[in-house]
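Colleague: Sharing a model prediction with you, sequence too.
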Amino acid sequence: MIRYAARRLLTAVLLLLVISFLAFLLQQLAPVDPAEAVLHAQGVPQVTSELIAQKKAELGLDRPLLRQYASWLASSVQLDFGLSYVTGKPVWSLLGPAFMHTLQLTAVSAAAIILLSVALGVYCALREDAWPDRATRGAAFLLTAMPPYWLAAWLVWLFSVKLDLLPTSGMDSAASFVLPTAVLAVGYAGVYFRVIRSSMIAGRNEDYVLYGRANGLTERAITRRVLANSLQVAVPMFGMAVPILLGSTVVVENVFAWPGLGTLSVKAILGRDYPVIQAFVLLLASSFVVFNAVSEVLSGLLNPRLRKDL
């Protein structure tokens, strides 16, 4: 198991290095010279070649590419992503609070997704092809097919405008989490519960279930065992739910005016604030790699067959 975990973690580190280099190249591949973008963001009325050259030297953009990358990577490891081109503030002072706000929304949404997926998966598996199963799957298909912004607009109209029960924007109270969490959770739970349902239906036809019934086990005990085996399939899926949610909050955060990474990234893209964009891409991609590695290690703990080749 130690070798299995070490190999997965080593792969994750190599992927992080590749991702960091690609994130660094975003600034180099930008259609507008970064130094020129800084000058425009600072409100310089007349941008000349001399000012651009001066700003490049000030930002270290006149150095060889690999030296720039090495310096940027060393600083990024310490969460020092430089200064924002638009505000002049340290990038992490903008990214840190936004990340914590998005992480709160992501944690609540991930918990809702797991609870809904497991509950609906078990409910439908125990009623395979009966009308409750078909109705649940039909409703899930309909809700999953809805664009998030459209579903968000309907929920705001119903619960905020008509019923006046929930706030339309911001994160002032616990009630502010309800609508954005519902928009995020409905779509993903509608997909994930079908995986658990299919896995449980397949598991109920296994030989160990037949032997359990022959030995007098109750249906509740058998269902718990089948669910435990089905969750081995669901662990990697749930493990990737957090980074997927981190990346998919852009629309929801902008609809509900949530002060998180999604809102910050849109403002950075519109303002060509490259240091903020680089930090956002690096943070998001790194979360995918880290959570994928952790979910693989957990899957190996739950299912020894995954590491039998080591």
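Modeller: Received, thanks.
Colleague: all contacts plus neighbour counts: C-alpha atoms, from now on.
Modeller: Fine.
Colleague: Check which helices and strands the longest helix along the chain is in contact with.
Modeller: The residue-count maximum for a helix in the chain (DSSP state H) belongs to helix 91-125. Using 3 or more CA pairs under 8 Å, 6 or more residues apart in numbering; DSSP states H and E, the elements in contact with helix 91-125 are helix 131-145, helix 178-203, helix 241-255, helix 261-270, helix 274-302.
Colleague: tell me what the shortest one is packed against?
Modeller: Applying 3+ CA pairs under 8 Å, 6+ apart, one finds that helix 261-270 makes contact with helix 91-125, helix 241-255, helix 274-302.
Colleague: roughly how far is it from the heart of the chain?
Modeller: Mean C-alpha position of helix 261-270 versus that of the full chain (CA atoms, centre = their mean, to the nearest Å) differs by 16 Å.
Colleague: ok, and here's another one to check against it:
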Amino acid sequence: MSSYIGKRFLAIIPMVLFATLITFILIHLSPVDPAEAYFSAAHIKPTEELLSEKRHEMGLDMPLFVQYGHAVARIAQLDFGTSYLSGKPVWQEVRLRLPATLQLALSSMCLTIVVSVLLGYGSAIYKNSWVDYLSRLLSYFGASIPQFWLGYLLIFFFSVQLDWLPVDGIGTWKHLVLPSLTLSLGLIAIYTRLLRESILEQLQESYVLYARTRGMKEKTIILKHVMKIAISPVITGLGMNLGKLLTGTIIVEQLFSWPGFGRYFVEAIFNRDIPVIQCYVVLAACLFLISNLLVDLVQMYMDPRISLKGRSVH
């Protein structure tokens, strides 16, 4: 197991290098001059002499492959340069914002898991009952409504009309409720339906029939055998979305003024803060790859038939 994990971590390195290369190429293909972007973010009108000095300082007068080599060497040391807007090291700024994004991501993921499992299980076990119909209705609603519109609706009802929950900021558990619900509802809609169909499919399998003929209780069959296999596609989907949540859900963080990484990235785009954009791409690539690794490990634990080589063990 340890060798498998080590190999997967080593495989992250070329992926991240590829992400940095693509970002580097796109930045140099764009019409935006990094030196001009620096002065623009600082609200300074530069002269040609200042631009020339700044380009030399940034190493923009060196060959591209040399610039890329220097960039990779700095990134390996977690040195993403200095933000054009704040004048502070980018990694220092990111570390201040990651806890807020992590808090929001984990609360949304926990809410998604709990509600999806309960609704998916109830919808499958009580098929074509009022529980199933209510679950379907909530799933259709969650899947069809845009995230930003849902956020506005929640703010209007729970903050403006009822004055129960705060509109923006961070601090208490009340600040987490609306953004977590906004993030979770779409995922709940997807995974509730996915788990329902997966449970119904597993209930038709022969091992369930054999367990019933041996006199096992229906509740034991479902909880100990059916759920263990049925939840596998849900875990895979959640793992893919975990990387997305950890890198900051931009719309929700902007909507609720959540001081996370996603909002910081949006501000960097508007201000053409290139070091921050580069940091976001590298960090996003790492988090997505690590999330995929965690999903694979959980899948192997849940289903021992999956070998470390990715093949079923018979």
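Modeller: Sure, I can see it. Since the model is a prediction, treat every value here as computed from it, not as a measurement.
Colleague: Output the helices and strands packed on helix 261-270 of the first structure in CSV; the columns should cover distance to residue 142 of the first structure and mean neighbour count.
Modeller: Formatted as CSV, these follow (distance: least, CA to CA, whole Å; neighbours: other CA atoms under 10 Å):
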stretch, distance to residue 142 of the first structure, mean neighbour count
helix 91-125, 15, 20
helix 241-255, 19, 20
helix 274-302, 28, 20
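Colleague: Indicate which one of these is closest to residue 187 of the first structure.
Modeller: Minimum separation from residue 187 of the first structure across those (CA to CA) falls at helix 91-125, 8.9 Å.
Colleague: quick one: that closest one aligns where in the second structure?
Modeller: Mapping helix 91-125 of the first structure onto the second structure (TM-score structural alignment) gives residues 90-124.
Colleague: For residue 79 of the first structure, which of the helices and strands packed on helix 261-270 of the first structure is the nearest?
Modeller: Residue 79 of the first structure sits nearest to helix 91-125 of all those, at 6.6 Å, using CA to CA.
Colleague: nearest residue to residue 118 of the first structure other than its sequence neighbours?
Modeller: residue 193 (6.3 Å; CA to CA, 6 or more residues apart in numbering).
Colleague: Who are the contact partners of the one you found?
Modeller: Contact analysis of residue 193 of the first structure by CA atoms under 8 Å, 6 or more residues apart in numbering lists 116, 117, 118, 119, 120, 121.
Colleague: returning to what we had before: any idea which of the helices and strands packed on helix 261-270 of the first structure gets closest to residue 230 of the first structure?
Modeller: helix 91-125 (9.9 Å).
Colleague: the inter-axis angle of that closest one versus helix 261-270?
Modeller: Put simply, helix 91-125 of the first structure runs at 130 degrees to helix 261-270, going by axes from the mean of the first three to the mean of the last three CA atoms, to 10 degrees.
Colleague: Helix 91-125 of the first structure against the second structure, how far on average?
Modeller: Here helix 91-125 of the first structure, set against the second structure after superposition, deviates by a mean of 1.0 Å using mean CA distance after the TM-score superposition for the first structure.
Colleague: now that helix and helix 131-145, what's the angle there?
Modeller: 160 degrees.
Colleague: Show me how far helix 91-125 of the first structure is from its chain's centre.
Modeller: On the basis of CA atoms, centre = their mean, helix 91-125 of the first structure sits 8 Å off its chain's mean C-alpha point.
Colleague: what does stretch 245-265 of the first structure give?
Modeller: 11 Å.
Colleague: do stretch 23-34 of the first structure as well
Modeller: Mean-position distance between stretch 23-34 of the first structure and its chain equals 24 Å (CA atoms, centre = their mean).
Colleague: Please enumerate residues in contact with that stretch?
Modeller: 69, 72, 274, 275, 278, 279, 281, 282.
Colleague: Which neighbouring elements make contact with the one helix or strand residue 54 of the first structure maps to?
Modeller: According to DSSP states H and E, residue 54 of the first structure maps onto helix 49-59. Counting contacts by 3+ CA pairs under 8 Å, 6+ apart, helix 49-59 of the first structure packs against helix 34-41.
Colleague: Next, the angle from the helix it packs on to helix 274-302.
Modeller: Using the same axes, to 10 degrees, helix 34-41 of the first structure lies at 120 degrees relative to helix 274-302.
Colleague: Average separation of helix 34-41 of the first structure from the aligned part of the second structure, please.
Modeller: Using mean CA distance after the TM-score superposition for the first structure, the mean distance for helix 34-41 of the first structure is 1.6 Å.
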